[in-house]
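In: Here is a sequence with its predicted model. Questions after.
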Amino acid sequence: MDSPKLHLACPHCGATNRLPAARIDDAPVCGRCSQPLLAGQPLELGDADFDAVVQASAQPLLVDFWAPWCGPCNAMAPAFKQAAKALQGQVLLVKVNSDDNPQLSARFGIRSIPTLVRIEQGRETARQSGALPAQAIVALATR
């Protein structure tokens, strides 16, 4: 059976790339410009592709449940990106829009946003609600 396909926008040229979820840990590069697709950027996932990435990745994941209307979520976004750069190759940072992905939000019991959930080998290993600075995000991700 084929691995579900992720659609990743290249942070360098904007091209959309289809990537089998099973290759998420393979340092994928853009088909157009050959630059790294993840390049220390958070990966946006949702109800349709979240489980495939969790199952395929050997790296721990740190998931940011957020919403576009949330002030603290927007205030934390630059720190989350900064942490993604610092943790590149060690922890995969993921953003899940809780408004657009109600099944994931319900499954993880998200009651407030932003909420960060650390997942390792398919199991939740840590959780923190509220906006955090980059160094606290890194500390949570590397517990």
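Out: Alright, I've got the coordinates. Residues are numbered from 1 along each chain as shown.

In: CA only for contacts and neighbour counts going forward, please
Out: OK.

In: center of the chain - which residue?
Out: Val94 (0.7 Å; CA atoms, centre = their mean).

In: you'd agree that one is in a helix?
Out: No - Val94: not assigned to a helix; according to DSSP: H, G, I helix; E, B strand; the rest coil it is strand.

In: how about Arg127, what does it touch?
Out: Going by CA atoms under 8 Å, 6 or more residues apart in numbering, Arg127 touches 115-118.

In: Three-state assignment for it, please.
Out: Quick answer, by three-state DSSP: Arg127 is strand.

In: And it, how far from Val63?
Out: 9 Å (CA to CA, to the nearest Å).

In: swap in Pro114?
Out: 10 Å.

In: between those two, who's got more neighbours?
Out: Of the pair Pro114 and Val63, Pro114 is the one with more neighbours under other CA atoms under 10 Å, namely 26 against 23.

In: Report the contact partners of the spatially closest residue to Asp100 that is not a sequence neighbour.
Out: Computed as CA to CA, 6 or more residues apart in numbering, the closest residue to Asp100 that is not its neighbour in sequence is Gly46, at 7.7 Å. By CA under 8 Å, 6+ apart, the residues touching Gly46 are 96-97, 100-101, 104.

In: before we go on, here's another structure to hold up against the first:
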Amino acid sequence: MTTDPLHIVCPHCHTTNRVARDALGQAPDCGKCHRPLFDGHPAALDADAFEKHVARSQIPVLVDFWAPWCGPCRSMAPQFEAAARELEPQMRLAKLNTEEAQALAARLQIRSIPTLALFVGGREVARQPGAMGAADIVRWARAHLPRA
């Protein structure tokens, strides 16, 4: 395994950290806010934080586009939370409220919610509309990762 540092954006203060690839599973903390970079919970993002996480993170970013009034979104929330516990630290899971980031949702052409989108290297590589269970989220996300 390599120790080449990866850029990992903190889910709390959104500072970009350098973390050795083989140290991802050792509960690294943010160099600025000293909180865990991975805590088994999806990061709540606004439009600015979304742009930073997608552009700067060198691990895949799986985003749940949702809204508080959406029943299927609310029912999928605990499933997405469970998927975060399984997929971190190899992947950042995040949630973006489309009601608070309407311009971003429009630019990304999010037409239904919930919608999952997987970003790798700053680019969207897969999208899946509709609510899913935790096992299906994990399976879907892993199936759409680029092969090394």
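Out: Alright, I've got the coordinates. Here the structure is a predicted model, which is why all the values come from computation and not from measurement.

In: Quick TM-score on the pair, please.
Out: Here the TM-score for the pair of chains, by TM-score structural alignment, normalised by the length of structure 1, is 0.79; 128 aligned residues with a CA RMSD of 2.4 Å.

In: those helices in structure 1, which residues are they?
Out: 50-56, 71-86, 102-107, 134-141 (DSSP state H).

In: Residues touching the last one, excluding its own?
Out: When contacts are defined by CA under 8 Å, 6+ apart, helix 134-141 of structure 1 is touched by residues 60-62, 79-80, 82-83, 86-87, 91, 118, 126.

In: Could you pick out the buried ones from these?
Out: 60-62, 79-80, 82-83, 86-87, 91, 118 (16 or more other CA atoms under 10 Å).

In: Make a markdown table out of the residues you listed and add distance to Lys5 of structure 1.
Out: Shown next, in a markdown table, are those (distance: CA to CA, whole Å):
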| residue | distance to Lys5 of structure 1 |
| --- | --- |
| Pro60 | 20 |
| Leu61 | 18 |
| Leu62 | 21 |
| Ala79 | 28 |
| Phe80 | 25 |
| Gln82 | 27 |
| Ala83 | 26 |
| Ala86 | 26 |
| Leu87 | 24 |
| Val91 | 21 |
| Arg118 | 23 |
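
In: now, which of those residues sits nearest Thr142 of structure 1?
Out: Val91 (7.7 Å; CA to CA).

In: hang on, isn't that closest one packed against Val63?
Out: No - judged on CA atoms under 8 Å, Val91 of structure 1 makes no contact with Val63 at a distance of 10.3 Å.

In: Next, show the common contact partners of Arg127 and Val63 of structure 1.
Out: 115-118.

In: returning to what we had before: write the ChimeraX selection for whichever of the contacts of Arg127 of structure 1 are buried.
Out: Those of those that count as buried under 16+ other CA under 10 Å are selected in ChimeraX with:
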select :115,116,117,118
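
In: wait, which of the contacts of Arg127 of structure 1 is closest to Pro133 of structure 1?
Out: Leu116 (12.2 Å).

In: From Lys95 of structure 1, how far off is the closest residue to Gly130 of structure 1 other than its chain neighbours?
Out: Excluding the flanking residues, the one nearest Gly130 of structure 1 by CA to CA, 6+ apart is Pro114, at 5.3 Å. Pro114 of structure 1 sits at a distance of 10 Å from Lys95 of structure 1 (criterion: CA to CA).

In: quick revisit: how about the buried ones among the contacts of helix 134-141 of structure 1, which pair is most distant?
Out: Checking those with CA to CA, the most distant pair is Pro60 and Ala79, at 18.6 Å.

In: Please verify my assumption that His7 of structure 1 contacts Pro28.
Out: No - when contacts are counted by CA under 8 Å, His7 of structure 1 is not listed as touching Pro28 (12.0 Å).

In: hey, what's in contact with both of the two?
Out: With CA under 8 Å, 6+ apart, His7 of structure 1 and Pro28 have common neighbours Leu19.
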